[in-house]
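Enquirer: here is a sequence together with a model predicted from it:
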Amino acid sequence: MDITGASAIVTGGASGIGAASARLLAQRGAKVVVADLQEEAGKALADEIGGAFAKVDVTNTDDIINAVEMAKSMGPLRVLVNSAGIGWAQRTVGKDGSYDSAANLDAFKKVIAINLIGSFDAIRLAATAMSTTEPLEYGERGAIVNIASVAAFDGQIGQASYSASKGGIVGMTLPVARDLAAVGVRVNTVAPGLIDTPIYGQGEASEAFKANLQKGVLFPQRLGAPEELASVVIECVTNSYLNAETIRVDGGIRMPPK
């Protein structure tokens, strides 16, 4: 699919995988809406790539609609990359056997609300806009790429909420792709492994932590770069025969229990 002159939305686009994806989409000729809560970083990236910034909380439907309308004003909306997400780690039960020490249910709900429900809300709204665009060759109107995680398959101790949210994204990929085939919109999911993003922090302690993490990567034994994930995102967007698939990009890692 040729995205020259089309518009694209990248949620969580101000940093990490989202930012790398936004840059590559712009290089391919798309007008990108960087949809994020980080205003300073988001605006700076939008200026850099000739796009626009929309302040978006993916748990707020009106914010997503505003981003969709902004994208439509820039060109036919043909791309959505769902990269917004958060993590949370806590064991299911505490050590003292009290109900109060069990996993924080509100935290579990928040992770699901942002990572899973937020992704679906963006899909249903962006796909609605895509369904009204002029079809390209073979009736194609757009492509959606979700960012999941290898935690969807290899969830570690304490990752119940995160793994459930990412597993939900993987689980809805095929049925949503089947739904949207009727309007010519493809849906794929990319499941990153250990990617060197700001989630790990900065400084000496952070570098030591990352050095320990990468020992489990099969080959090459290092953390992945956001650009390496973004290139797969772009392939999912531009390769018109790639649909309803989940692709692991992880250096061959299989996460241990902890």
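Expert: Arrived safely, thanks for sending. From a predicted model like this one, the values you see are computed outputs, not experimental measurements.

Enquirer: when you work out contacts or count neighbours from here on, use the C-alpha atoms and nothing else.
Expert: Will do.

Enquirer: hang on, residue 190 in a helix?
Expert: No - looking at residue 190 with DSSP: H, G, I helix; E, B strand; the rest coil, it is strand, so not inside a helix.

Enquirer: quick check: it vs residue 149, distance?
Expert: 7 Å (C-alpha to C-alpha, to the nearest Å).

Enquirer: so what sits against both of those two?
Expert: residue 248 (C-alpha atoms under 8 Å, 6 or more residues apart in numbering).

Enquirer: structure B:
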Amino acid sequence: MQIEGLRAIVTGGASGLGGATAAMLAERGADVAIFDRDEERGRAQAEAIGGAFFAVDVADEASAEAAFAAAEDAGGVARLLVNCAGVAPAIKTVSKDGAPHPLDAFRRTIGVNLIGSFNMIAQFAARLAAADPLGEERGVIVNTASVAAYDGQIGQAAYAASKGGVVGMTLPIARDLAQHRIRVVTVAPGIFLTPMLMGLPQAAQDSLGQQVPHPSRLGRPEEYAQLVEAIVANPMLNGEVIRLDGAIRMAPR
């Protein structure tokens, strides 16, 4: 599928992996809609790339439905959905003082990362399924998991569970949507230079980067965007999870 001329939606598109992806898509000629909770950053990013911004809580059905309707009214049916919205708490199952992991924090992580991703997928696909195909396909969905789905570290029980769920639903959703000619692919990034890591001292960033076998550095959001571009272009990529991690296998901490 050619990106030029497509309507694309990027959740979490205000910054980080989503921000780089939204910028890449706009540069390749797509009409980009950014779905994000951060209105200030989201509007600034949309203005910078010539796109549109919609305030969305991905885990809320009504919020997502309203945003999809507004985006469709503004620019037509979207053909590409890239799910980058997510949260990454670090909480141990039992804390140092013996307290259990707060259930609300676990529930919120699952809600945003897993339920939110599925909410966006289902609502996007339902609208796209009614559109005419573009050649042999109607559109593409790209989800974001994490290497934590396989190598979850200490304090990542909630995060790893949520991303493991994203990995686990990739194939069945691809099979569900095959009849509608909609592809589904998931990317599992390793350690990337996102806003969260940018807040760490340079020495800490360098230390994290050195854990990557090759190249021994943090991944760049633009490299995630590059993979999204390749996924959209290759019609045989479907139902797969792709690790984008420089061959890292995470240690316990």
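Expert: Ah, there it is. All values reported here derive from a predicted model rather than from experimental measurement.

Enquirer: returning to that earlier point: who's more crowded, residue 190 and residue 149 of the first structure?
Expert: Under the criterion of other C-alpha atoms under 10 Å, the comparison of residue 190 of the first structure against residue 149 puts residue 149 first, with 27 against 24.

Enquirer: surely the more buried one touches residue 192?
Expert: Yes - using C-alpha atoms under 8 Å, residue 149 of the first structure is in contact with residue 192, at 4.9 Å.

Enquirer: quick one: contacts for the residue nearest the centre of the second structure?
Expert: Against the mean C-alpha coordinate of the second structure, by C-alpha atoms, centre = their mean, the closest residue is residue 84 at 2.2 Å. Residue 84 of the second structure makes contact with 10, 11, 12, 13, 17, 18, 143, 144, according to C-alpha under 8 Å, 6+ apart.

Enquirer: next SSE after the helix or strand where the first one lies?
Expert: The reference is to residue 10 of the second structure. Using DSSP states H and E, residue 10 of the second structure maps to strand 7-11. Counting by DSSP H and E, the next helix or strand C-terminal to strand 7-11 of the second structure is helix 16-27.

Enquirer: tell me what the helix or strand just after that following helix is packed against?
Expert: With elements assigned by DSSP H and E, the helix or strand that comes after helix 16-27 of the second structure is strand 31-36. Applying 3 or more C-alpha pairs under 8 Å, 6 or more residues apart in numbering; DSSP states H and E, we find strand 31-36 of the second structure packed against strand 7-11, helix 16-27, helix 39-49, strand 52-55, helix 61-75.

Enquirer: and the last one with strand 7-11, angle?
Expert: Think helix 61-75 of the second structure. Using axes from the mean of the first three to the mean of the last three C-alpha atoms, to 10 degrees, the direction of helix 61-75 of the second structure lies 150 degrees away from that of strand 7-11.

Enquirer: give the buried residues for helix 61-75 of the second structure.
Expert: 64, 65, 67, 68, 71 (16 or more other C-alpha atoms under 10 Å).

Enquirer: what of the first one?
Expert: Of the residues in strand 7-11 of the second structure, 7, 8, 9, 10, 11 count as buried by neighbour count, 16+ other C-alpha under 10 Å.

Enquirer: check stretch 178-191 of the second structure too.
Expert: If you call a residue buried by 16+ other C-alpha under 10 Å, then stretch 178-191 of the second structure has these buried ones: 180, 181, 182, 183, 184, 185, 186, 187, 188, 189, 190, 191.

Enquirer: under the alignment, what does the last one map to in the first structure?
Expert: Alignment note: residue 191 of the second structure maps to residue 194 in the first structure; criterion TM-score structural alignment.

Enquirer: try the third one
Expert: In the first structure, the residue matched to residue 182 of the second structure (TM-score structural alignment) is residue 185.

Enquirer: not counting sequence-adjacent ones, nearest residue to its match?
Expert: Residue nearest to residue 185 of the first structure in three dimensions, not counting chain neighbours: residue 142, with 4.7 Å by C-alpha to C-alpha, 6 or more residues apart in numbering.
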